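need a structure here:
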Amino acid sequence: MNIHAIREQFPILHQQVNGHELVYLDSAASSQKPRSVIDAMRDYYEHSHANVHRGVHTLGSRATDAYEGARAKVATFLNAKDIREIVFTRGATAAINLVASSYARANCQPGDEIVLTAAEHHANLIPWQQVAKATGAILKFIPLQPDGTFTLEDAAATMSSKTKIVTVSHMSNVLGNVNPIKELVQLAHEHGAVIVVDGAQSAPHHKVDVVQLDVDFFVLAGHKMCGPTGIGVLYGKQALLAHMEPVEFGGDMIEFVDLHDATWNEAPYRFEAGTPIIAEAIGLGAAIDFLESIGMEEINKYVTQLGNYAYERLSEIDGLTIYGPTKNRSALVTFNLDEVHPHDVATVLDTYGIAVRAGHHCCQPLMRYFDVSSTARASFYLYNTEAEVDRLVDGLIQTKEFFGHAIR
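The predicted structure follows:
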């Protein structure tokens, strides 16, 4: 990978923050956008903007072709069998909520089990809490190891004949570990359960093959993979989507409407009520083009190496605690400096132009598991460099020294 050439394609990176060259280490929250994505969305608005699907005029046809072309790109990106298995949503959170509200509420009964972990992002926890309250289903949590990961043996022991849904993250936004999804899928299917995979963190870095993994549902967020905000994807097996009821109603999701009743369009359109997220879908398609021009295998190799380098460098700092496993990590490091609040760490780093995330990372149960209220997190993507990791280390050492003097 030619990192210099890649960085040149991201306009936002070429600026100073607080008198220092920007070091953006918050891609797990939201990645930056290459010029090709920005240009694709601008081109749509300047030359092809119209509503999709029903217009027969030229602009409507252009817009429809671009929108549905983006759906085809996502299907190819995930190796879905059919473009009808790709539903556009407002984000990964909306995609999980769609499965919870449509599939889970219709298929869960009192006493049925929904299996997940305490390491899930709130977006993959709260919707299932609401399903359990509405249906009488029971949430069961796979026990965590001291480093926050789980074993397949514990996963198997947690499932039973009553398990209807298993839902886990592919890659943790706090721990950086990649979960054994293929093996979990096999366990879930052995119990007759469907599996929902939160791929918000994995899709930007890994080649995801939904057929090879045999997942039932998979979600991703466009803004974490060089695409725009406001666009996400739900992949669902066609046989499942075909029997799911829509949760939003209005234009374009219908087949026939009478004064007192209506019938629904086929999937995915029955789940895309109203004017779709057209420009954002086009931007996501351009992001996929950009990522695939580099190669997902190359991206994964590079960010994994960068994450390991960061783990090693930060491990050299006395008084710094790193959370998560020592192996099988990806492109982020979550940590705390002794006696310094994570928000103070992030604030001081920002004075050096270094952007990191501080807080509970929408994982409050996992924070409590580690007996902390919050942590700092540095996350890396294809445009970051080892030199930027070195700047992070220098910034943390200076932060430690500053607060050490202040404490004394």
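
Going by C-alpha atoms from here, please, whenever you check contacts or count neighbours.
Noted.

ok, Ala92 - contacts?
Asp198, Ala200, Val219, Leu220, Ala221, Gly232, Val233, Leu234 (Cα atoms under 8 Å, 6 or more residues apart in numbering).

ok, now with 7 Å
By Cα atoms under 7 Å, 6 or more residues apart in numbering, the residues touching Ala92 are Ala200, Val219, Leu220, Ala221, Gly232, Val233.

Strands of the stretch 301-408 of the chain, start to end?
For the stretch 301-408 of the chain, strands defined by DSSP state E, counting those that start in this stretch occupy the ranges 320-323, 332-337, 354-355, 357-359, 375-379.

Touching the second one from outside, list them.
So that's strand 332-337. With Cα under 7 Å, 6+ apart, strand 332-337 has contacts from 174-176, 307, 311, 319-323, 342, 375-380.

Which parts of that strand count as buried, going by neighbours?
Leu332, Val333, Thr334, Phe335, Asn336, Leu337 (16 or more other Cα atoms under 10 Å).

ok, and the closest non-adjacent residue to the third one?
Okay, so that is Thr334. The shortest distance from Thr334 to any non-neighbouring residue, by Cα to Cα, 6 or more residues apart in numbering, is to Arg377 (4.2 Å).

I'd assumed Gly236 was in contact with Glu85.
Yes. Using Cα atoms under 7 Å, Glu85 is in contact with Gly236, at 5.3 Å.

just to revisit the earlier point, what about the residue nearest to Thr334, how many residues close to it?
Applying other Cα atoms under 10 Å, we find 29 residues neighbouring Arg377.

compare with the first, here's sequence two:
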Amino acid sequence: MESINIQKQFPILNQKIHGYPLVYLDNAASTQKSLQVIESLQQYYKQDNANVHRGVHTLSSRATDAYEGARKKVANFLNPEGGTPIIAGAIGLGTAIDFLEGIGLDTIEKHDKQLTSYAVERMKQIEDVTMYGPDDGRFGLVTFNLGKVHPHDLATVLDTYGIAIRAGHHCCQPLMRHFEASATARASFYLYNTEEDIERFILALEKTKEFLKSDFILISS
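Sure thing, here's the model as predicted:
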């Protein structure tokens, strides 16, 4: 899978943060929307915005057809449904499913596993990096700390290099207590991430370590 080509299909990734190209590694919290999904939402709101299943006019008919087509895809992909439909969301989700199935879920899984393994091996080369959880079966993310540097401080400095990661307890305080960590940093990967992204992350991590120094940062409460 050519992630660099896939990356171009996600407009939000084509920007600079603090003068650096954005490397988005917070995918476990929110993944980005492809241009196809954005355009399908724009299409609905610009040309087809109407209620479904109850109108006889052209807009309602088009909205119903688009919604039902997406609904079938979602049923095959996820198999849940309930409540009042979010029409534009359903249409966008249908387009997202088309996008994912066009690449292939097996291909995406293989890519994410390879990228995670690559990141783990590179992070092992940085002194004072502690990674949490077993290496076997690690998939899509790496949870870690850098010496005594608080994850919020780490994430803040990494952001100045255009690297977006997650910091905190990740809504799993019992696990944090198990690891005896008040908080951790987390880098998570998706189909648009590349080995080049990992290398930029590693370089920024090394620069951050040098800048902060483990004994310089106070642990935040």
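
where does the TM-score land?
In this superposition the chains share a TM-score of 0.94, using TM-score structural alignment, normalised by the length of the second structure; 217 aligned residues with a Cα RMSD of 1.5 Å.

hang on, the earlier thing: now the aligned residue in the second structure for the residue nearest to Thr334 of the first structure: how far from Leu93 of the second structure?
Aligning on TM-score structural alignment places Arg377 of the first structure opposite Arg186 in the second structure. The gap separating Arg186 of the second structure from Leu93 of the second structure is 26 Å, by Cα to Cα, to the nearest Å.

Skipping its backbone neighbours, what lies nearest the corresponding residue of the second structure for Ile317 of the first structure in space?
The alignment partner of Ile317 of the first structure in the second structure, by TM-score structural alignment, is Ile126. Excluding the flanking residues, the one nearest Ile126 of the second structure by Cα to Cα, 6+ apart is Glu206, at 7.3 Å.

Any idea which residue is closest to the centre of the second structure?
Centroid-nearest residue in the second structure: Asn27, 1.5 Å away (criterion: Cα atoms, centre = their mean).

Tell me how far that one lies from Gly94 of the second structure.
20 Å.

and what of Ile108 of the second structure?
18 Å.

And Leu41 of the second structure, by the same measure?
Note on Leu41 of the second structure: its distance to Gly94 of the second structure, by Cα to Cα, is 11 Å.

And Tyr190 of the second structure, by the same measure?
19 Å.

what does His53 of the second structure give?
According to Cα to Cα, His53 of the second structure stands 18 Å off from Gly94 of the second structure.

which of these two has more neighbours?
In terms of neighbours (other Cα under 10 Å), Gly94 is the more surrounded of His53 of the second structure and Gly94; the figures are 24 against 13.

Other residues contacting stretch 109-117 of the second structure?
Contacts of stretch 109-117 of the second structure (Cα under 7 Å, 6+ apart): Met1, Phe139, Gly140, Leu141, Phe189, Tyr190, Leu191, Glu195.

try 6 Å this time
Residues from elsewhere that reach stretch 109-117 of the second structure (Cα atoms under 6 Å, 6 or more residues apart in numbering): Phe139, Gly140.

corresponding residues in the first structure for that stretch?
Stretch 109-117 of the second structure maps onto residues 300-308 of the first structure, going by TM-score structural alignment.

Superposed on the second structure, what's the mean shift for the matching stretch?
Superposed on the second structure, stretch 300-308 of the first structure shows a mean distance of 0.5 Å to its aligned residues (mean Cα distance after the TM-score superposition for the first structure).

got a winner among the contacts of Ala92 of the first structure for most neighbours?
In these, the most neighbours by other Cα under 10 Å go to Ala221, 31 neighbours.

does it really touch Gly232, like I thought?
Yes. In terms of Cα atoms under 6 Å, Ala221 of the first structure counts as a neighbour of Gly232; the distance is 4.4 Å.
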